[in-house]
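Q: 3D, please:
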Amino acid sequence: MTVDRRTLLKSAAAAGALGAAWPLTAGLSPAQARAAAERLGARYDTAPFTLGVASGDPRPDSVLLWTRLAPEPLAAEQDLPDIVEVRWTLAEDPGLRRVVARGTAPASATLGHSVHVPVTGLTPGRTYHYAFSALGRTSRTGRTRTAPGGTVGRVRFAAANCQAFHDGYYAAHRGIAAENVDFVLHLGDYIYEHGQVGGVPEDHVRDHDGPEILTLADYRKRHALYKGDPALRDAHAAHPWFLTWDDHEVVNDYSGSTGGAPFVRRRAAAYQAWYEHMPHRDSFGDSALPDPEIHRTRDWGGLVQLAILDLRSHRSAQNLPDGTILGTDQKNWLKHHIDNAPDTWHVWANSIMLSQLRGSPGGPYMFTDQWDGFLAERKEVLQHVHAAGLEDLVVVTGDWHSAFVDDIRTDYDDPESPLVGTEFTAHSVTSGAYSPEWNRTNGPVMGAANPHLKYFEGNRYGYDVYDVTPERFSAHMRVIGDRRDPDSPVTTLTTFHVDRGTTGSHEDQATKNSPAQYRRD
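A: Presented below is the predicted three-dimensional model:
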């Protein structure tokens, strides 16, 4: 029988013995930590490739391959030489017989024995398979895909966010691994940094992720614990990923451009650990640290232009008249992207909600950690979208642990202001949402207070799949039955469409009677 991760943590906390259940409790040996992780459903690949393989940032002629050597995944330091040569192979077939490229890369202790290999000279729009070998062992085989070089008639991609390990199993990632998609987009909160706080409420375990993490060793172990869930490794091995981040990769609600020396050290440790564990391509290579470059644009077959935003590293404090969530350089880059955008679908990967969200009609904003804390800059950017004549804008968002569909307007305080796009906010993979009672009560309240809000559903967990053609952008909300079940089935809750050349979304008639806590008629 599979152990229920959330119930085990609740029981341990109620008995005053959380340390007996949580793998990253201080004082545990690496073997004890791994045994505790396995009691919570972790299953690692064969050493030294325990954390699996991944690929990322696909381009028409290249892709980034990743792995990390971690024979003892939950150890603070690996018992390895300072530098280990890792062989990699990329081939056209799963058996790796039709080899396209191969080489070696150094895995250094400085970067946690991680490997980031940018493979170039590839054929556009082609599926490839890859593996690594080192220390007499070979990794599992991963599958990846390059971006198309010409025009395509369809793009499919999945979006995931907010995957607290302690809140449930990654059945959603098992679903993503099985999807027929071109790539996966992760919108942030890949890990959670916080520690144990007080008791464990019946339906809310999110404040119980062991001791709070502060150092590079802490963040490395937290990433390694999360990658212990086999479904997450399967999703990485099945598809190439594009990545951004939110706050919990470092600390809740942080602003990357402010803070004293202790915070700067903590942020640098968190950023390095994130880089060590992600298939992230940086224009500066390994010298990108301590500040990896997140924002970028990528074209997919002339059908989708993807703009990936970094809404943490460059922001100021919230609620300032001249506050910034983008930072000067990134805002200028985004405006340039808007001004020079091709005639295609424009998709912004956005880690926190862009649309206004008031708690009651005319009342205060609910969460100013979102774009609601940067009102002037939001209006400036959206008015620039309108002035530039940018059409077919779709913003995909994470963070809220619930699903929203919003119209995007240049001025949310004026419901008659120009409509310039649609925002889809996806369910979380596992991270705890508000209670069903809260959702039932506040769904209609949010609907009344926010005339641009078209849909809200907060009782489920899962991911989105976006299906894009020249005529239509469709958002399929995939949900799991139970985050306590690693084999939970995946179904489609509802589907929304945006038609090309028509600003605004509409729900598919076939799913319009699905459960929701708010739906605008």
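Q: going by C-alpha atoms from here, please, whenever you check contacts or count neighbours.
A: Noted.
Q: helices along this protein, start to end?
A: Under the criterion DSSP state H, helices of the chain are mapped to 5-14, 18-21, 30-39, 171-178, 216-226, 230-238, 261-277, 328-339, 375-388, 436-449.
Q: run this one through as well so I can compare:
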Amino acid sequence: MSLDRRNLLKAAAGAGALNVLWPLSAGLSPAQAQEAAERLGASWDAAPFTLGVASGDPLPDSVVLWTRLAPEPLAVEQSLPDSVDVTWVVARDRELRQVVARGTVPATAALGHSVHVTVSGLDPDRRYWYAFRALGKRSRVGRTRTAPAGRIARVRFASANCQAFHDGYYPAYRGIAREDIAFVVHLGDYIYEHGQVGGQALRDHEGPEVFTLPEYRRRHALYKSDPALREAHAAHPWFLTWDDHEVVNDYSGTRGGSFVKRRSAAYQAWYEHMPHRDPSAGAHGTALPAEPRIHRVRHWGDLLELTVLDLRQFRSEQNLPDGTILGAEQRAWLGQGIDRAPDAWHCWVNSIMLSQLRGKPGGGYMFTDQWDGFLTERTDVLGQVQRSGLEDLIVITGDWHSAFVDDIRPDFNNPDAPVIGTEFTAHSITSGAYSADWNGANGPLMGRANPHLQYFEGNRYGYDVYEVTPERWTTHLRVVGDRRDPASPVTTLTRFHVDRGRAGAYEDEATKNSPAQYRRD
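A: This next block holds a predicted model:
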């Protein structure tokens, strides 16, 4: 195997030649940037649809289709007219012969020549295929699916998070693309705004971070250059939330000054590259609203209620007595959902860890950027869950670059408090975790310090697949053999089950001897 992406970048940084190898270095022409990206394993769909196609936010009668015209994907500006007509088609077959909907929309410079088409009038619980055409060329064919309505017996879906381009390839996404699943949930950190390789900044004349709309656009385009990521987008519809690195590390919504402009640019670029449904965005070619709404509730028939949370945009600073991670409006909205919850599995899409995490017995919280920094609100939310009688709560989480399974309790400091749900924190796609030595030493310490912690594994990378029936929830922890190898195989490390009507997870007997740095006896 040739030298992998991560080690190539580290070697270049050590030799002082990173400005030649890093595709987004200042001074590179679009052709030179593309050549540098290709040396790191990048490839592109045929122009102008270089970044592929995607679909998202499926409802029983509609879905959002996405693409972006980018003939020179890493250019600061595209050599395109201000507005380009893009035609789209949706069909019942892969060959696009049984057409059910078609139309034409403008791709405007104001939206980075991205296209978001809300296709309505579709049948529930049905697969469709779609494609775009512009400038005499056709995109690849994508596959999507509408949500079911009414009673269903089963759903399988996957989650992904934390995919630092400079930390490895995306064999996990090739696995996701080939899974028999209905949809994908992305839990945040789709891009990274900084440029770190082995602790060394990817410094060039623009600095190690991205700040402006053109810079964020180029960073998203670089990430889309991995063929496995484009394959996963084209294979399934996605639900999306974000975490911090879509903007900047550990930010809160209360920052002012120049940060507001930077955040607006980051949100704009995120929208331009995602199959996200925002009715107020893109009207007459305009930009995204200053405060885009990404929190929402979606239902997969009568089986699953999916509550997508936004834990960045409206949060206060951490460690305040009256701090909020949700913001007043989202907190009220979540509370109404708790009190009016239907009889179903309730899955909260949660970008950062909800459960308490102390580093060692008697020690402090490891990270107060997560819910541990918003104790009053967490106690309030989980107390409402307990008082409401809401059952069958599953929280799926990213951010940590390691796998955790936690009992959710309304009071994490009281081991006798009732279990009211389970949190599954998934491995990252590529983003670097702690070392194997650190995991081996600290896994048992975290276990002793957190009686609600069932399981910790931090030496691997991958994604989770969730299989849900009216009787049971099963989480399959999928892992790749080596993130340095784009063809690395995917295997199942272990499985956990939660029985309907009975809070708390348990590990499958067939996989409970798999490697881990901590298991609760």
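Q: give me the TM-score for this pair.
A: The TM-score (TM-score structural alignment, normalised by the length of the first structure) is 0.97; 514 aligned residues with a C-alpha RMSD of 1.1 Å.
Q: follow-up on the earlier one: out of the helices of the first structure, flag the one nearest Val420 of the first structure.
A: Val420 of the first structure lies closest to helix 375-388 among these, at 6.4 Å (C-alpha to C-alpha).
Q: still on that earlier bit, save the helices of the first structure as JSON lines, and put in distance to Phe157 of the first structure too.
A: Below are the helices of the first structure laid out as JSON lines (distance: least, C-alpha to C-alpha, whole Å):
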{"stretch": "helix 5-14", "distance to Phe157 of the first structure": "29"}
{"stretch": "helix 18-21", "distance to Phe157 of the first structure": "36"}
{"stretch": "helix 30-39", "distance to Phe157 of the first structure": "31"}
{"stretch": "helix 171-178", "distance to Phe157 of the first structure": "9"}
{"stretch": "helix 216-226", "distance to Phe157 of the first structure": "23"}
{"stretch": "helix 230-238", "distance to Phe157 of the first structure": "12"}
{"stretch": "helix 261-277", "distance to Phe157 of the first structure": "22"}
{"stretch": "helix 328-339", "distance to Phe157 of the first structure": "22"}
{"stretch": "helix 375-388", "distance to Phe157 of the first structure": "24"}
{"stretch": "helix 436-449", "distance to Phe157 of the first structure": "28"}
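Q: contacting residues for the residue positioned nearest the centre of the second structure?
A: Among the residues of the second structure, His186 comes closest to the average C-alpha position under C-alpha atoms, centre = their mean, at 2.4 Å. The contact partners of His186 of the second structure, by C-alpha atoms under 8 Å, 6 or more residues apart in numbering, come to Ser159, Ala160, Asn161, Trp238, Phe239, Leu240, Thr241, Trp242.
Q: let me know the closest of those to Leu382 of the second structure.
A: Set against Leu382 of the second structure, the nearest of these by C-alpha to C-alpha is Thr241 (21.1 Å).
Q: burial count for the counterpart of that closest one in the first structure?
A: Matched by TM-score structural alignment, Thr241 of the second structure corresponds to Thr244 in the first structure. Thr244 of the first structure sits with 24 neighbouring residues when counted by other C-alpha atoms under 10 Å.
Q: give the contact list for Thr244 of the first structure.
A: His186, Leu187, Gly188, Ile294, His295, Ile308, Leu309, Asp310, Ala349, Ser351.
Q: please apply the same query to Asp291 of the first structure.
A: Ala268, Tyr271.
Q: one more time with 7 Å, if that's ok
A: Asp291 of the first structure makes contact with Tyr271 under the criterion C-alpha atoms under 7 Å, 6 or more residues apart in numbering.
Q: Tyr254 of the first structure now?
A: Applying C-alpha under 7 Å, 6+ apart to Tyr254 of the first structure gives the contacts Asp247.
Q: and the equivalent of Gln268 of the second structure over in the first structure, how many residues sit next to it?
A: Alignment note (TM-score structural alignment): Gln268 of the second structure maps to Gln272 of the first structure. Gln272 of the first structure has 23 neighbours, counted by other C-alpha under 10 Å.
Q: Gln272 of the first structure and Leu111 of the first structure, how far apart?
A: Gln272 of the first structure sits 8 Å away from Leu111 of the first structure, taking C-alpha to C-alpha, to the nearest Å as the criterion.
Q: Asp167 of the first structure too?
A: Distance, Asp167 of the first structure to Leu111 of the first structure, by C-alpha to C-alpha: 29 Å.
Q: settle it for me: which of these two has more neighbours?
A: Asp167 (25 against 16).
Q: touching, the more buried one and Ala433? I think so.
A: No. Taking C-alpha atoms under 7 Å as the definition, Asp167 of the first structure is not a contact partner of Ala433, at 10.1 Å.
Q: and the match of Gln268 of the second structure, what does it touch?
A: Gln272 of the first structure sits next to Leu289, Pro290 when contact means C-alpha under 7 Å, 6+ apart.
Q: now do Leu309 of the second structure
A: Thr241, His295, Val349, Asn350.
Q: give me the nearest residue to it, chain neighbours excluded.
A: Of all residues not flanking Leu309 of the second structure in the chain, His295 sits nearest, at 4.8 Å (C-alpha to C-alpha, 6 or more residues apart in numbering).
Q: all strands for the stretch 401-521 of the first structure, in order.
A: For the stretch 401-521 of the first structure, the strands defined by DSSP state E, counting those that start in this stretch cover 403-409, 419-425, 453-457, 462-468, 472-480, 490-499, 505-507, 518-519.
Q: cool, the stretch 1-150 of the first structure as well?
A: 53-59, 62-68, 83-91, 99-108, 114-119, 127-134, 137-138, 142-145.
Q: could you pull out the buried residues of the longest one?
A: When you say that, I think you mean strand 99-108 of the first structure. Val100, Thr104, Ala105, Pro106, Ala107, Ser108 (16 or more other C-alpha atoms under 10 Å).
Q: rewinding a little: now render the strands of the stretch 401-521 of the first structure as TSV, adding distance to Glu72 of the first structure.
A: TSV is the format used below for those (distance: least, C-alpha to C-alpha, whole Å):
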stretch	distance to Glu72 of the first structure
strand 403-409	38
strand 419-425	37
strand 453-457	40
strand 462-468	30
strand 472-480	32
strand 490-499	33
strand 505-507	48
strand 518-519	47
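Q: ok, which of those strands comes nearest Gln196 of the first structure?
A: With C-alpha to C-alpha as the measure, strand 462-468 is the member of those nearest Gln196 of the first structure (25.4 Å).
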